[in-house]
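> Got a predicted model here, sequence first, then my questions.
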Amino acid sequence: HINTLGNAKVRQDYHDALVNYFTPFKDQLSDDSKRRLEKNPLRILDSKDEQDKQFLPGAPRIIDYLDEESKANFDQILEMLDQLDINYVIDNDLVRGLDYYTGVIFEFMVEDKSIWESASTILGGGRYDNLVKEFDGPATPAVGFGIGEERLMLVLQKQNPALFADQGIDFFITNIGQETQIKVVEIARLLRKNGLKAQYDVDQKKLKAQFKKADRANAKFVITLGAKELSDGVLNVKRLADGQTFRFSFGDLENMNAVMKQLKE
């Protein structure tokens, strides 16, 4: 969903038009919208109050107040979206009441009624040309957006449940002795850097309890690191599927492709 707020003059003209439109209905507006009418009438258009909704369909549309420059800019953006095969809806009800917004504004909406009864926004943003200046910085053209992370996760969970299936982890690193703690972190970082899922016991519980954690995490392999392994520069790796154990040097981990190939044979 996309719209534009135009430039400062467009916004002021639209502000005045909204005031002229809503003023005759002032006594029938909600208390919040009465306050907004004095300070920021654009925010009335976002109202969810039933008292206000009856007046919204007849409210002026900002697209009717665009000057030539603002309209040309908006048309250029729409043309680019068309050329890139990006679907969009010109939404005249889409506005922003915050002063730092300028020009184009947009929202990504989910219209799947199996998830929500009505369309729901999961991402919204636009041009922020006045934002840096409002924080005492230099005038800086900008664009940005905010995501409703929880909503996005709900959508993903509904539309692609396989993403949320518990597939376990690749490695659980068990360790014994305070002197091994740093090495455990180094190994975990190295494994993760190679795109592998790795965990270790930050609570430093007894070895038996750590193996139970590995089982609960559905780990494929368990690395055991103690004082002797640290001294010898080796790692014992157990494949939990069949109990087979492997022995690698610390240096072997620099070639994780070869290590993983051997572990999976």
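Received the coordinates, thanks.

> switch to C-alpha atoms for all contacts and neighbour counts from now on
Will do.

> Grab the nearest non-local neighbour of Asp99.
Once flanking residues are discounted, Asp99 sits nearest to Asn130: 7.5 Å by C-alpha to C-alpha, 6 or more residues apart in numbering.

> contacting residues around the one you found?
Neighbour list for Asn130: 99-102, 139-141 [criterion: C-alpha atoms under 8 Å, 6 or more residues apart in numbering].

> in the stretch 101-250 of the chain, which spans are helices?
Here the stretch 101-250 of the chain has its helices, by DSSP state H, counting those that start in this stretch, at 131-134, 149-159, 181-193, 207-216, 227-232.

> will you turn those into CSV that also has mean neighbour count and distance to Leu29?
Converted to CSV, these look like this (neighbours: other C-alpha atoms under 10 Å; distance: least, C-alpha to C-alpha, whole Å):
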stretch, mean neighbour count, distance to Leu29
helix 131-134, 16, 30
helix 149-159, 14, 30
helix 181-193, 15, 56
helix 207-216, 16, 57
helix 227-232, 13, 73
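
> Can you lay out the ones you listed as CSV showing distance to Leu42?
Listed next are those as CSV, based on distance: least, C-alpha to C-alpha, whole Å:
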stretch, distance to Leu42
helix 131-134, 18
helix 149-159, 25
helix 181-193, 48
helix 207-216, 53
helix 227-232, 65
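
> And those helices: which comes nearest Asp85?
Among the helices of the stretch 101-250 of the chain, helix 149-159 comes nearest to Asp85, with 22.3 Å by C-alpha to C-alpha.

> helices and strands around the closest one, which ones?
Packing partners of helix 149-159 (3 or more C-alpha pairs under 8 Å, 6 or more residues apart in numbering; DSSP states H and E): strand 120-127.

> Please compare the first structure with the one that follows:
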Amino acid sequence: MSMKAPRGTVDILPKDAAKWQYAENKIKDICNRFHFKEIRTPLFEHTEVFQRGVGDSTDIVQKEMYTFDDRGGRSLTLRPEGTASVARAFVENKLFGEPNQPVKLYYFAQMFRYERPQKGRMRQLNQFGVEVLGSADPAVDAEVIDLAMTTYKELGLKSLKLVINSLGDKESRSNHRKALVNHFEPHKEELCDDCQNRLSQNPLRVLDCKTDRDHPAMKTAPSILEFLNEESKLYFEKVQEYLSLMEIDFIVDPTLVRGLDYYNHTAFEIMSEADGFGAITTLAGGGRYNGLIEELGGPDTPGIGFGMGFERLLMALEAENIALPLNDSLDCFIVAMGSDKVSKEATKLVHQLRVNGIQVDKDYQDRKMKGQFKAANRFDSKYVLVLGEEEIDRKIINVKEMESGEQIEIPLENIVETLKQKLLGGKGHE
């Protein structure tokens, strides 16, 4: 039996996990500045949440969900995306009744989609997402896009392209839908099986087809922008005005559609234009979804959000040769030589330093002194504390600053405070 990770999944090893942690911490700081609060939802939901929330006509629901029956015969699904789960939590926990509106949420979550694995697209994927529920102000659309763009820019990315479109309100979409059906119906038999089904279920999704994208009918398909009513036009103009005020560059692309049924009005994608990034250039995508909360049993509540793939974020950083400022050095390493008494004293000291906020490690391989110093070097330790029989008898410890090579003796009873001053400025553990 081959004991390998399942197809479409990867192990995130410590050397890579440090990059994830740095990016997550940066994003949390940005979300705090934008006054978003974290939400955590279950890994699986009742299947109906995604059938109703994402849409029966989507590829996700039709082809990509990991769905199973539990022992009670209930149909459950590993979450394939984040918005429907957050919307369900919003309704169930009556967050629409909170005094502070709109409700601004963010999440880090693992998603599961059964699709063909390729670079940057896995069956178990990691996503950062935000949702704003309770406001139909176009300024909120611009704020959500601003948060996404700020995230990429503060992580150092420069080769970015923001593409936006309007899918219009219910009336605009209905008129556009009829025009699409009339346009594609004469070519129906020339389209792939998926598009033939989409034409009756959700014709807007035909425009997003990868199989038929070069079909001549695609190039002459009616644009949604031709069918926007005055209210939808005004809304889209305001979104663009706010983005311009924020000095955020964008391109209006009438062919941009999103793969989920719940979108209306603003839709957007952020893409990487870095050389060598790959064929799939999308880094993040989202849009407005007024009506989703009602679909899940809640009151009429407008919403907007986006999802950002973490794997693709790290790919983009690599494509632009951006090295995150990771600090992998160790505060101090204890070299302990001698009897069991020395080992016990070293173990006690490790504990005391850690509870005082100092990062510390010691040898657990019974190495000689030379081997322990080599380990300290591999860990890029700032200080090495040398403890032996003589040091214990004299109640001191040798402290070597590795960068300068300076070595001094410190009374054992003072070592914690000394290192707190050197490493933490006297603050200690908080």
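Perfect, I can see it now. Not measured: the values here are computed from a predicted model.

> And the helices of the stretch 101-250 of the first structure: which comes nearest Glu107 of the first structure?
Among the helices of the stretch 101-250 of the first structure, the nearest to Glu107 of the first structure by C-alpha to C-alpha is helix 149-159 (13.0 Å).

> separation between Pro141 of the first structure and Glu229 of the first structure?
For Pro141 of the first structure, the distance to Glu229 of the first structure (C-alpha to C-alpha, to the nearest Å) stands at 56 Å.

> and if you look at Thr102 of the first structure?
Distance of Thr102 of the first structure to Glu229 of the first structure, given as C-alpha to C-alpha: 61 Å.

> just Leu235 of the first structure next, same as before
Separation of Leu235 of the first structure from Glu229 of the first structure (C-alpha to C-alpha): 6 Å.

> Over to Asn92 of the first structure?
Separation of Asn92 of the first structure from Glu229 of the first structure (C-alpha to C-alpha): 67 Å.

> Please name the residues that touch the counterpart of Glu107 of the first structure in the second structure.
Matched to the second structure by TM-score structural alignment, Glu107 of the first structure sits across from Glu269. By C-alpha under 8 Å, 6+ apart, the contact set of Glu269 of the second structure is 162-164, 282-286.

> Just give me which of those residues are shared by the first structure.
Counting by both residues aligned by TM-score structural alignment, their matches' C-alpha atoms under 8 Å, these that remain in contact in the first structure are 163-164, 282-286.

> Output those residues in JSON lines, with distance to Asn32 of the second structure and neighbour count appended to each entry.
Formatted as JSON lines, these follow (distance: C-alpha to C-alpha, whole Å; neighbours: other C-alpha atoms under 10 Å):
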{"residue": "Val163", "distance to Asn32 of the second structure": "26", "neighbour count": "18"}
{"residue": "Ile164", "distance to Asn32 of the second structure": "25", "neighbour count": "26"}
{"residue": "Thr282", "distance to Asn32 of the second structure": "25", "neighbour count": "19"}
{"residue": "Leu283", "distance to Asn32 of the second structure": "22", "neighbour count": "24"}
{"residue": "Ala284", "distance to Asn32 of the second structure": "20", "neighbour count": "24"}
{"residue": "Gly285", "distance to Asn32 of the second structure": "21", "neighbour count": "23"}
{"residue": "Gly286", "distance to Asn32 of the second structure": "20", "neighbour count": "29"}
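
> Between those, which sits nearest Glu45 of the second structure?
Gly286 (21.3 Å).

> tell me the contacts of the nearest residue to that closest one once chain neighbours are set aside?
The shortest distance from Gly286 of the second structure to any non-neighbouring residue, by C-alpha to C-alpha, 6+ apart, is to Phe306 (3.8 Å). Applying C-alpha under 8 Å, 6+ apart to Phe306 of the second structure gives the contacts 129-131, 144, 284-287.

> ditto for Gln262 of the first structure
Neighbours of Gln262 of the first structure in contact, by C-alpha under 8 Å, 6+ apart: none.

> try it again with 10 Å
By C-alpha atoms under 10 Å, 6 or more residues apart in numbering, the contact set of Gln262 of the first structure is 246, 256.

> try Glu171 of the second structure
Taking C-alpha under 10 Å, 6+ apart as the test, what Glu171 of the second structure contacts is 177, 227-229, 232.

> and the counterpart of Leu78 of the first structure in the second structure, how many neighbours?
Superposed on the second structure with TM-score structural alignment, Leu78 of the first structure falls opposite Gln240. Residues within reach of Gln240 of the second structure, counting by other C-alpha atoms under 10 Å, total 24.

> just to revisit the earlier point, hmm, which of the contacts of Asn130 of the first structure are common to the second structure?
Retained in the second structure (both residues aligned by TM-score structural alignment, their matches' C-alpha under 8 Å) from these: 100, 139-141.

> could you list every residue that touches Arg11 of the first structure?
Arg11 of the first structure sits next to 4-5, 17, 42, 62, 65-66, 99, 102-103 when contact means C-alpha under 10 Å, 6+ apart.

> top of these by neighbour count?
Going by other C-alpha under 10 Å, Thr4 tops these with 27 neighbours.

> Glu311 of the second structure and Glu391 of the second structure, how far apart?
Using C-alpha to C-alpha, Glu311 of the second structure is found at 50 Å from Glu391 of the second structure.

> scratch that, Arg258 of the second structure
Distance of Arg258 of the second structure to Glu391 of the second structure, given as C-alpha to C-alpha: 68 Å.

> Tell me which of the two has more neighbours.
Neighbour comparison, Arg258 of the second structure and Glu391: the larger count goes to Arg258, with 21 against 17 (by other C-alpha under 10 Å).

> Name the SS class of that one, please.
Using DSSP: H, G, I helix; E, B strand; the rest coil, the structure places Arg258 of the second structure in coil.

> In the first structure, what residue corresponds to it?
By TM-score structural alignment, Arg258 of the second structure lines up with Arg96.

> thought Gly97 of the first structure was touching Leu37?
No. Using C-alpha atoms under 10 Å, Gly97 of the first structure makes no contact with Leu37, being 11.6 Å away.

> Between the two, tell me which one has more neighbours.
Per other C-alpha under 10 Å, whichever of Gly97 of the first structure and Leu37 has more neighbours is Leu37, with 21 against 14.

> which one is the alignment partner in the second structure of that one nearest to, not counting chain neighbours?
Using TM-score structural alignment, the equivalent of Leu37 of the first structure in the second structure is Leu199. Spatially, and ignoring its direct neighbours in sequence, Leu199 of the second structure is nearest to Val181 (6.3 Å; C-alpha to C-alpha, 6+ apart).
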